[in-house]
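In: Below are the sequence and a predicted model; questions follow.
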Amino acid sequence: MFTGLIEEIGTLRRSARQGQAMVLIIEAKKVLEDVQIGDSIAVNGVCLTVIDYDQSCFTADVMPETFRHTTLHQLKPGQPVNLERAMSAKGRFGGHMVQGHVDTTAQIVKRESEDNAVYFAFTPQDLSTLKYIVAKGSVTIDGISLTVVEADEEQFSVSIIPHTLQETVLKYKFPGDYINLECDLLGKYVEKLLFYADGSDRQPASVSGSRSGLSRQFLLDNGF
C-alpha cells in the first residue's frame, strides 16, 4: 500500500527485455536507505518488488501483465521515474490509499498554466475507468495522489501546484505523452458489492444476468 506522495525522482539506468518480460535497474538514493530484498517500491505508480540492490540502484522484475497495461515498457535508459516506498505504519497518511495496481494508461491531451498552477487533462485508453473518477475525488497519476478538477465521459483533469510539478516526473510530461492511471480503490469495491443482493451468495448481476437486490425499499428496510 502506498500514499501517492512521491519520495524522489529516480533514473532508469538499464533495462533488459525478453518477450513481454522485463528487468529494470533503477538508480535512486532515498528509497534505498532501508531497502531489503522483497520490499515494494512504486515506479511511476506501478508496485514492483525489489529483487536485488546495491548502494546506488535497485533491480525489479516486470511481468507480462504489467508490461501490457502500464507505460513501463516505454521507458528508455536515462529517463526519470517517480519512486515511493510502501507506506510505513509509523508514517503520516498524506495522500490516499494507493495500491500500485494500474487500471489503464491515459494520454495527456492538455497542459496549460493557470497562475501558480499547471492544468493537465487526460483521456484514458480504457474509457470505462472514467466511471470511477469523480470531481473532487482522488486519482493516481504516475504514482502521484491528486485531486480531480473535472471529469466527464471522455476525459478528466487535475491541477498541479508548483511543488508537485517540480518534485515529480510530470514536469517532463506534455500533450501526447502517456501516464499510468490508478482509480480510487473505494469506487471499485462499491461497484462490486452493488452487484450482490441482500447478503445472499448469488453471482454478480454481470454473471448471472439478474439485477442487484439493492433498492430504495431494501435500504429503508435496513435502516438507511
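Out: Done, it's in.
In: Please make it C-alpha for all contacts and neighbour counts, starting now.
Out: OK.
In: Quick check: L219 is in a helix.
Out: Yes - under the criterion used here (DSSP: H, G, I helix; E, B strand; the rest coil), L219 sits inside a helix.
In: what about it, distance to T164?
Out: Here the criterion is C-alpha to C-alpha, to the nearest Å. By it, L219 lies 42 Å from T164.
In: let's bring in a second one:
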Amino acid sequence: MFTGIVEELGEVVAVEDRGEAARLRLRGPRVTADAGHGDSIAVNGVCLTVVETSNGVFTADVMAETLHRSGLGALKAGSPVNLERPMALGGRLDGHLVQGHVDGRGTITARNDKDSGTEITVALPDGLGRYVVEKGSITVDGISLTVVEAGEAHFTVSLIPTTLALTTLGTKQPGDPVNLEVDVLAKYVERLMGAAPTGRETPDGRETLSRGEREGAR
C-alpha cells in the first residue's frame, strides 16, 4: 500500500524488451537504500517488485497487462519517473490509500501555469468518470492529488510549485499520457451497493432470495 507522496524523482537506466513483457533498470538511491529482492516500489504509480538492487539502481519486471494498462511501455533510458516505497504499518498517511494498481491511462488536455502553481486538465478513459468526485482523491502518475473539478470525461487538479519541482508533472504538457488510479474505496462502495445475487449466502450465512422467489415461497 502506498500514499501517493513521491519520495524521489528517479531515472530509467535501461529498458530490456522481453516480447510481451519488459525488464526495467531504474536509478533511485533513496528508495533502494533499504530495498531488497521481493520488495515493492511504485514507479509512476505502478507497484513493481524489486528483482535486484545495486549501487542505487533496482531492476523490476513488467508484465503484458501492466504495459497495456499503464504508460510504462513508453519509458526509455533517461526518462524521469516518480518513485515511492510502500507505507510502513503505523506510519503517517499523508496522501490517501493507493494500491499501485493503475486503472487506466488519461491524457493531459490543458495546462494553465500561474504564479501560484499550475492547473492541468486530464481526459478520463471510458468507465472511470463515475469514480471521480470534486474534492476527492485521485492518483496521477503515482501522485496523490485533490480533484478541483470533476466532469463526465475529464477532471482538473492544481499543482503547487513543490509538486512541479519534485515530480514528473513539472514537465508534462498537453498530449502527454498519465497513469490514473481512482480511489479504491469508491470501487468497493459501488460493488457493495449492487444487488445481492439470488440463491447466494450473505456474510452471516443466510441464503438470499429474490423478491419473486420470496413471494413464490409464501
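Out: Thanks, I have the structure now. This one's a predicted model, so the numbers in the text were calculated from it and none came from an experiment.
In: Who has more neighbours out of L219 and T164 of structure 1?
Out: Remark: of L219 of structure 1 and T164, T164 carries more neighbours, 19 against 11, as counted by other C-alpha atoms under 10 Å.
In: average gap between the helix or strand that one falls within and structure 2?
Out: Of the helices and strands defined by DSSP states H and E, T164 of structure 1 is found in helix 162-166. Using mean C-alpha distance after the TM-score superposition for structure 1, helix 162-166 of structure 1 ends up 0.8 Å from its aligned counterpart in structure 2, as a mean over the superposed pairs.
In: Which residue numbers in structure 2 does that helix align to?
Out: Mapped onto structure 2 using TM-score structural alignment, helix 162-166 of structure 1 covers residues 161-165.
In: Next one: the spatially closest residue to P29 of structure 2 that is not a sequence neighbour from C47 of structure 2, what distance?
Out: In space, and not counting its chain neighbours, P29 of structure 2 is closest to G56: 4.0 Å by C-alpha to C-alpha, 6 or more residues apart in numbering. Distance check for G56 of structure 2 against C47 of structure 2: by C-alpha to C-alpha, it reads 18 Å.
In: the more surrounded of those two?
Out: The neighbour count for G56 of structure 2 versus C47, taken as other C-alpha under 10 Å, is higher for C47 (26 against 14).
In: what sits against the more buried one?
Out: The contact partners of C47 of structure 2, by C-alpha atoms under 8 Å, 6 or more residues apart in numbering, come to 40-41, 99-101.
In: tally of neighbours for S79 of structure 2?
Out: Using other C-alpha under 10 Å as the criterion, S79 of structure 2 is surrounded by 14 other residues.
In: Double-check it against V15; I have them as touching.
Out: No - taking contacts as C-alpha atoms under 8 Å, S79 of structure 2 lies outside contact range of V15: 10.4 Å.
In: Could you pull out the helices in structure 1 for me?
Out: If DSSP state H is used as the criterion, the helices of structure 1 fall at 64-69, 162-166, 185-194, 205-208, 216-221.
In: So which residues of structure 2 form strands?
Out: Using DSSP state E, the strands of structure 2 run over 8-18, 21-27, 40-43, 46-54, 57-62, 80-84, 104-114, 117-123, 137-140, 143-150, 154-159, 177-182.
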